[in-house]
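Enquirer: My questions are about this predicted structure, shown below with the sequence.
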Amino acid sequence: MFKKDNTSLNFIDLFAGAGGLSEGFLQAGFNPIAHVEMNKAASRTLETRSAYYYLKKIKQLHWYYQYERNEITREELFTHIPDAVTKTVINAEMSPKTLPDIFNVIDSVIREDKIKEVDVIIGGPPCQAYSLVGRAQSSHMNIPMDEDPRNELYKMYTRFLNRYQPKMFVFENVIGLLTARDGGAFKNLKAQLKRVGYEIDVKMQNAVDFGVLQKRKRIIIIGWRKGTEHFYPDFIPMRSNAHVRDLLDDLAIVERGHENDEYCLDYDQCSEYLRHNNIRTPDDVVTHHIARPNNDRDVVIYGMVIDAYARGEKISYEKLPEELKTHKNQTSFRDRFKVVEGNDMACHTVLAHLAKDGHYFIHPDRRQCRSITVREAARLQTFPDNYFFEGTRGEKFKQIGNAVPPIMAKVIATAIRKQLL
């Protein structure tokens, strides 16, 4: 993202998304060589985050804060950013046809920055093909699961491993990868990784065990070059004593369909959890506190769901009054309306489905009676308040829902860094 110290540890981020995994490695002291991401909005988010780190390094963050406050345009912001910074964000779909050009860009960065070797490759192919929802989508698109092209994206990952031979790699994905195609997908992945010279270990990890206030189970594959003494770190569970409300309560009340335009918050009012994890700092500008325009019927339902949660109960769809029901199917997705568990020490998994509707992520405050805002979703995922997401509201929700929580990523990165130093 900026001129690198060639004695520092570095990484390449594949299928980078909005950069949650990358953010953890940056916070742990790694330097990025490149990010590869096919989605345009997510790539722009990565570019903007690159600008943040560059301006932070040269102590010129006031330009970034002006952009967040909408005082200057994105074009004006990037007049202060060298082309070498944005060059490291490669907006391209990975395929056998595009890889040569992607390799050329990365090779030029390595040459220009005099990088001796790649220390770590991180990332994970889009997980939709391995998730239950993704499998359903394949059937709806009349694509047999075995023929879904997303199944083959892991081969792109191994092509990078083969070319750059990093000391270690981190591969994140949904648990469904282990059982997709009756286990064939994972078997093929292991064979490919072994073929390009890596030993691996795979474990299911839950974000809540890394200090995140969210139940989020994913598989984390960690690999190391054969013949080295590296290994899968032993992550000791480190659950927080905070509650989900500690992520939300200092943010201003926002009505449905509105955006809070108070860019500054009273730092003294934020929780210890936010401070300790550097999600909020005194200088941060609050952005993306945008609520979708929930209709009157949904607001009535939301109120019922919030009240039920306060009583320690849940309301399934079939128990709603008939006049509030709009779906004939009352047996599937019975918990389609769900509150974010503010009084608990972890909420349910934040999903990219937030881009479509917020019924599964209702704010726990009865006074607000709406689905969560983009910024609230980002906080549940432990993105810092100074993380700016590009794109439409839906695109921002999708980027956040697909991300690895940065706090979790930082713990993984720190453990790997200890092995490599």
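Expert: Alright, I've got the coordinates. Treat the numbers as computed from the prediction; the structure is a model and nothing was measured.

Enquirer: CA atoms for contacts and neighbours, from now on please.
Expert: Noted.

Enquirer: Contact partners for A355?
Expert: Listed by Cα atoms under 8 Å, 6 or more residues apart in numbering, the contact partners of A355 are R393, G394, E395, K396, F397, K398.

Enquirer: show me what contacts the residue lying closest to it once chain neighbours are set aside?
Expert: Distance criterion Cα to Cα, 6 or more residues apart in numbering; nearest residue to A355, sequence neighbours excluded, is G394 at 4.3 Å. The neighbours of G394, taking Cα under 8 Å, 6+ apart as the test, are L354, A355, K356.

Enquirer: then this one, side by side with the first:
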Amino acid sequence: MTSAIRLAKLQRLRRNELPRVLELCSGCGGMSLGLHAAGFQLVGHVEQDATAASTYALNFAPPEGVAAEQWRQPRDMVDCSAENLAVDLGLPDASGAFDVLAAGLPCQAFARIGRSKLRSVAGDDDAFRNDPRARLYRRFLEYVRAVEPVVIIIENVPDILNFGGHNVPEEICETLDGLGYQTSYTLLNSAFYGVPQMRERLFLIAYDRTLGVTPTFPDPSHAAELPSGYEGARAVALKFIPASGSHFHPIPAAAEGLPGAVSVRSALSDLPFISEHYRDPGSMRRRKLGQHLPYRSSAEVSGYARRMREWPGFECHETTDGHLVRLTPRDFAIFRRMPAGADYPRALKIAEQIFEEALSEVRTRPQEGSEEWTDLRGKHVPPYDPGKFPNKWWKLEPASPSRTLTAHLGKDSYSHIHWDSRQQRTISVREAARLQSFPDGFRFAGAMNAGFRQIGNAVPPMLALAIGQHMRREIEGALEQVFAEDGQQGKAA
């Protein structure tokens, strides 16, 4: 039986009022941006990282009556209850203020890479189980009880399907079943939805049971071919779907005749040619994240690039910002010689060749292992073990979507080396934003590393837009049916 609170929200939506969203762990606002573009109203958000919270406030105006200082305030969802948030934002109460509850819960404890890092730091094989972030989904369920949303959406990494042998989405769905929701989850790859990036994520959607709809997911808008590594990771994740009685929804398949995935070249070619990092490093050091540069006038502007320039509310006509890159002079020559698609083992061989060339130019060749030999080698050859870091470096393939962007870009962007060898560099902050489908007018607070981290942590806005549009169609169709039936019952009575 739907509560009076949820029923009032459904009636509100039936009057074509905008669905009001509260997003937890909002980050800089990737999911919020997509939902906003799909016609949702952003009413509240919770994000503990101060820089990401500032970015959110830079790009989304507070609702009427909400103070700017409260809107940009960082908050921890563990310490901040739904009721406290409502008070801070000047809302009457938590249960009546929000129709949609969304969350991109932290994935470090669920992701396999994050688990191994936690093990190494803590020296404990079960460190990932004990990480407080692994229990945030239970805190999220407390918010569900307090907020009583009629729509729920959660995003996370596919590895959440196997948290030490436990399928967390199934637990969430079973709990939501008991709270009066119909639920589904699946895996979506952003490349199938017009994002120039192979990014596999789990999405869980729940609707109030009164709607009588089991959630489904948007059909792909683009055709893409997943590399073997992504196919393998997907197959492993799907092994943990229960054989019967699961809430898993089959992964939507691309129909015949769809356009191909958006390529890196289509996504980035109109952005500025960057060479200051090797021509004039001082200029790059002085450049700020917010400094604007003009688009390349000679480049063809793809449909995707045009969309990033013209996203409503975030338009950029002649210039855009974010053109910062890492200053790593030892590696510029390696980047220049790497072919597209090359990884770290190949880069190391190239570095060894460059080192041999440098040795041949020395008047007296130093003895191998000597101090002079070691110093010269260090100026040309990276120190990383190729057995431990096979994917540490990767040069983008211009005709394909990018590999997954991660928050680790904030510390090391070598996983995304620009394909244009003339520029001999890793990608810029704005290029990372383009690959994540943030529009060019979206601004990032903080410095370069913070910008990379926020982008890598975000939900791709275009994927969130596709999900938001699909949810609205399902909800609106269900509301028509529910209230039509109520009307017929009233006439019969």
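Expert: Nice, I can see it. The model shown is predicted, which means the values in this text are computed figures rather than measured ones.

Enquirer: before we move on, what SS does G90 of the second structure have?
Expert: Here G90 of the second structure takes the coil state, with states given by DSSP: H, G, I helix; E, B strand; the rest coil.

Enquirer: From C28 of the second structure, how far out is the closest residue to it other than its chain neighbours?
Expert: Spatial nearest neighbour of G90 of the second structure, excluding adjacent residues (Cα to Cα, 6+ apart): V66 at 6.4 Å. Look at V66 of the second structure and C28 of the second structure: by Cα to Cα, to the nearest Å, they are 19 Å apart.

Enquirer: higher neighbour count, these two?
Expert: Between V66 of the second structure and C28, counted using other Cα atoms under 10 Å, the more crowded position is C28 (31 against 16).

Enquirer: Surely that one is in contact with Q48?
Expert: No: using Cα atoms under 8 Å, C28 of the second structure is not in contact with Q48; the gap is 10.7 Å.

Enquirer: and I475 of the second structure, what pairs with it in the first structure?
Expert: Under the alignment by TM-score structural alignment, I475 of the second structure pairs with L420 in the first structure.

Enquirer: That match: neighbour count?
Expert: 12.

Enquirer: What of A34 of the first structure?
Expert: Using other Cα under 10 Å, A34 of the first structure is surrounded by 26 other residues.

Enquirer: Confirm that it sits in a strand.
Expert: Yes: A34 of the first structure: assigned to a strand according to three-state DSSP.

Enquirer: Tell me which residue of the second structure lines up with it.
Expert: By TM-score structural alignment, A34 of the first structure lines up with G44.

Enquirer: still on that earlier bit, of the contacts of G394 of the first structure, closest to A409 of the first structure?
Expert: Lowest distance from A409 of the first structure to the contacts of G394 of the first structure (Cα to Cα) belongs to L354, with 21.8 Å.

Enquirer: So C107 of the second structure is in contact with I154, correct?
Expert: No: with contacts defined as Cα under 8 Å, C107 of the second structure does not count as touching I154, sitting 11.6 Å away.

Enquirer: okay, now the aligned partner of S138 of the first structure in the second structure: neighbour count?
Expert: Under the alignment (TM-score structural alignment), S138 of the first structure maps onto L118 of the second structure. Neighbourhood size, L118 of the second structure [other Cα under 10 Å]: 21.

Enquirer: Then E229 of the first structure?
Expert: Counted by other Cα under 10 Å, the residues lying close to E229 of the first structure total 8.

Enquirer: Can you tell me the SS state at it?
Expert: Following three-state DSSP, E229 of the first structure is assigned to coil.

Enquirer: any idea how far it is from A34 of the first structure?
Expert: For E229 of the first structure, the distance to A34 of the first structure - Cα to Cα - is 26 Å.

Enquirer: got a list of contacts for stretch 100-107 of the second structure?
Expert: 19-26, 31, 114, 133-134, 136-137, 144, 147, 149-157, 160, 459.

Enquirer: typo on my end, it should be stretch 236-253 of the first structure
Expert: Identification of contacts with stretch 236-253 of the first structure by Cα under 8 Å, 6+ apart yields 208-213, 260, 265, 269-271, 273-274, 341-347, 368, 376, 379-380.
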